[in-house]
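[1] Pasting the sequence and the predicted model now:
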Amino acid sequence: MSILVPTSDKSQITQPQDSAGTPHDAAPHTARIVDLAVLVTGAPEDDVGIAYADSIASAFDGHMDVYLANHIPLPPLPMGPGSDAIAGMIVQKARTSGDEVEKRLRERLVRVSPPYELRRDDGLIGYLVTRIAALAGSCDLFVMAQDVSKSAAGKELLEAILFKAGSGVILVPTGLSPDAGMPKTILVGWRDTPECAHAIRAALPFLQRAQTVVLASVAEEGSSEQRGVEPMSDMARHLARHGVRVETRELPQWKRAWEGLAHEAEAIGADMIVIGAYGHSRVREFFLGGVTRAMLAEGSVPILLAH
């Protein structure tokens, strides 16, 4: 795939190098995803997450955990006669609905390629948050459909994975082709923060296997040193030593950094975007705030997030 002319005159391709700094062929792939988990809630969009997790787990010859979070939406009930009976009816209805979802899932999962395990929890959101955080701590990466992550319960579960477990998450757009497969072109949104470094670390198995990796920073006010250009070059060298052929780019200043990254992703034909998640309030803004909400609604490539 050809790369368009960089949007800035500061563009650099870093070749893999040996310890003496001499370029060499890419190192053998060493980073793998052996335990991949996918979150499902019974929503129609679940299948896009399953299909993507299927393709990724198959590519890495890994195992896939399918986690059914069956949320019981129990509202506050006034104390008094009959309240326990009403609560019991709500719980039973939710569990019956969960049984139907589980049955459909088992029928769907017979078509996946990698070995898998279906796990299910029924409960209030607090219980599900605790359970999914525990599972995320023992897997390499989580997958969930973007639209699932926009529901109230979905946002809580996403934040549990990112902030309680510290695990990476791939958000898969609803319109993604079921046979999208491994990303060939990856855009990494660079900021000199621990969150960005963690996202890059989580994405390393994909970066090593991609044909094109662009490490891009969106210009902010201040000098190159203040924008973190030198640390970006350090990260590029670090990735090169891991066998990743990476190009660094400084993008022009945008009113919203995400718009600049989205524009660059479209220009290079990115199959995946890698970015850091910067805090609970920032994540909520990422999903619900004006332009970013529109970008997610129209997004066509998976986004890998990590905190």
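    Arrived safely. All figures in this text were calculated on a predicted structure; none of them were measured in a lab.

[2] C-alpha from now on. contacts and neighbour counts both.
    Fine.

[3] Just the strands from the stretch 1-150 of the chain, written as ranges.
    For the stretch 1-150 of the chain, the strands defined by DSSP state E, counting those that start in this stretch occupy 11-14, 35-40, 63-71, 116-123, 141-145.

[4] Tell me which of these is the most buried.
    Most buried of those by mean neighbour count (mean count of other CA atoms under 10 Å) is strand 141-145; its value is a mean of 26.

[5] tell me what it is packed against?
    strand 35-40, helix 46-59, strand 169-172 (3 or more CA pairs under 8 Å, 6 or more residues apart in numbering; DSSP states H and E).

[6] by contact count, what packs against the second one?
    Meaning helix 46-59. Helix 46-59 packs on strand 35-40, strand 63-71, strand 141-145, strand 169-172, going by 3+ CA pairs under 8 Å, 6+ apart.

[7] Turn the ones you listed into JSON lines, including distance to V229.
    Listed next are the helices and strands packed on helix 46-59 as JSON lines, based on distance: least, CA to CA, whole Å:
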{"stretch": "strand 35-40", "distance to V229": "33"}
{"stretch": "strand 63-71", "distance to V229": "38"}
{"stretch": "strand 141-145", "distance to V229": "29"}
{"stretch": "strand 169-172", "distance to V229": "26"}
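
[8] angle of the longest helix anywhere in the chain against strand 35-40?
    Longest among the helix segments of the chain by residue count, using DSSP state H, is helix 83-109. Interaxial angle, helix 83-109 versus strand 35-40 (axes from the mean of the first three to the mean of the last three CA atoms, to 10 degrees): 130 degrees.

[9] Measure how far helix 83-109 is from the centre of its chain, please.
    Here the centre of mass of C-alpha atoms in helix 83-109, compared against the chain's by CA atoms, centre = their mean, to the nearest Å, lies 28 Å away.

[10] Report the buried residues of it.
    Within helix 83-109, the residues that qualify as buried are 90-91, 94-95, 98, 101-102, 105, 109, counting by 16 or more other CA atoms under 10 Å.

[11] name the helices or strands packed onto it?
    strand 63-71, strand 116-123.

[12] Put this next to the first one:
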Amino acid sequence: MKTILLHVHDDIGQAARLEFALDLARATSGHISCVQITPLEYFVGTDPFGGMYAVKEVLANLREQETAERARIEARLASEGVSWDWLQFDGNVAQTLISQARLADVVILSQPARGDDPVAEPIPVVPDVALHSRAPVFSIPAQVKPLDVAGPAMVAWNGSYEAAHALRFAVPLLKLASDVHLVEITQETRDFPSTAAASYLARHGLEPEIRTVAPGDKGVGATLARTADEIGASYLVMGAYGHSRLREMILGGVTRDLLGDARIPLFMSH
């Protein structure tokens, strides 16, 4: 993971995102590209004649907050001994991250929150970026332990294109794990069963353990989360499922459930 794209925004998930990016950069000798985006769409209105205007006082206050946030994070990065740079943009957050991720190895975002404070919560861009970025996404819970790349890793496998994309992208990280667990929640015959994924990983020098788990009463997402807890997984690799219609993201049930409740980082690719 040599190029790590970190979304910078002053919210309750920023501290966890930064710590995770630093852990990942140190473990992989990677470079952190900090991307700070002013979400102008939230501060632009329209008048009765079709014109557009910015709420100047609010926008000025936001610029001041962003300047302070940049100074704070740059001071931290300067003391961490990692390679980094800073990119500043105005515009749509999801679209800008998708554009900037074209040469990134991974994008660090925050897991969507379910609180009552939209100002403090992370901007909910994970679904959009995960489904449209050419790079995989790490979705990080607001409260997350330090990343242990040498700990166990779990891969959710169902033979889909999405799961295969995520698995291939994750290989450099999986090589650092103490154990790799391929977890398949199915009793059905698949064109690409977990044994095919295990053979692929074996060619990369990995010896994954295959687990076939029956889905529980609470659904596949809950079963995956429970299995990750049992394994003690440092992170979960999975496909991001869904489609878009006029930019409204409709995620598959498993992806949506895990994004809402996961207690460990999710490494996702569509």
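    Ah, there it is. Only a predicted model underlies this, so the values are computations on that prediction, with no experimental measurement involved.

[13] I'd like the helices and strands packed on helix 83-109 of structure 1 as JSON lines, with distance to D140 of structure 1 appended.
    Compiled in JSON lines, those are given as follows (distance: least, CA to CA, whole Å):
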{"stretch": "strand 63-71", "distance to D140 of structure 1": "10"}
{"stretch": "strand 116-123", "distance to D140 of structure 1": "15"}
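
[14] before we move on, the earlier item: which one of the helices and strands packed on strand 141-145 of structure 1 lies closest to A240 of structure 1?
    A240 of structure 1 sits nearest to helix 46-59 of all those, at 22.4 Å, using CA to CA.

[15] Report the aligned residue range of structure 2 for that closest one.
    Using TM-score structural alignment, helix 46-59 of structure 1 corresponds to residues 14-27 of structure 2.

[16] so how much does that stretch differ from structure 1 once superposed?
    Superposed on structure 1, stretch 14-27 of structure 2 shows a mean distance to its aligned partners of 1.1 Å (mean CA distance after the TM-score superposition for structure 1).

[17] who are the neighbours in contact with G62 of structure 1?
    Neighbouring residues of G62 of structure 1 by CA atoms under 8 Å, 6 or more residues apart in numbering: 33-36, 114-115.

[18] Nearest to D84 of structure 1 among the residues you listed?
    L36 (39.2 Å).

[19] Need the counterpart of the closest one in structure 2.
    Match for L36 of structure 1 (TM-score structural alignment): I4.

[20] Quick check: closest non-adjacent residue to that match.
    Counting by CA to CA, 6 or more residues apart in numbering, I32 is the residue found nearest to I4 of structure 2 once chain neighbours are left out, at 4.8 Å.

[21] wouldn't the one you found be in contact with E80 here?
    No: between I32 of structure 2 and E80 there is no contact, the gap being 11.5 Å when judged by CA atoms under 8 Å.

[22] between the two, what contacts are shared?
    Counting by CA under 8 Å, 6+ apart, the shared contacts of I32 of structure 2 and E80 are L22.

[23] hmm, back to that, need the winner for burial among the helices and strands packed on strand 141-145 of structure 1.
    strand 169-172 (a mean of 26).

[24] Give the aligned range of that one in structure 2.
    Using TM-score structural alignment, strand 169-172 of structure 1 pairs with 137-140 in structure 2.

[25] Have a look at how far, on average, the matching stretch is from structure 1.
    Averaged out, stretch 137-140 of structure 2 is 1.3 Å away (mean CA distance after the TM-score superposition for structure 1).

[26] got the contact list for that stretch?
    So stretch 137-140 of structure 2 is contacted by 13, 16-17, 20, 106-111, 126, 129-130, 259, 264-269 (CA under 8 Å, 6+ apart).

[27] Leaving out chain neighbours, which residue sits closest to the residue positioned nearest the centre of structure 1?
    Note on structure 1: the residue nearest the mean C-alpha position is I170, at 2.0 Å, using CA atoms, centre = their mean. Among residues not flanking I170 of structure 1 along the chain, L304 sits closest, at 4.3 Å (CA to CA, 6+ apart).

[28] Surely that neighbour is in contact with I275?
    Yes: with contacts counted by CA under 8 Å, L304 of structure 1 reaches I275, the gap being 6.4 Å.

[29] what's the helix or strand for the residue nearest to W258 of structure 1 when sequence neighbours are not counted?
    Nearest non-adjacent residue to W258 of structure 1, counting by CA to CA, 6+ apart: T292, 7.1 Å away. In the assignment (DSSP states H and E), T292 of structure 1 maps to helix 290-298.

[30] Which parts of that helix count as buried, going by neighbours?
    292, 296.

[31] where's E80 of structure 2 relative to I4 of structure 2, distance?
    Here E80 of structure 2 is placed at a distance of 15 Å from I4 of structure 2 (CA to CA, to the nearest Å).

[32] Revised request: answer the last question for G221 of structure 2.
    For G221 of structure 2 relative to I4 of structure 2 (CA to CA), the value is 27 Å.

[33] What of Q187 of structure 2?
    In terms of CA to CA, Q187 of structure 2 sits 37 Å off from I4 of structure 2.

[34] Cool, thanks, talk later.
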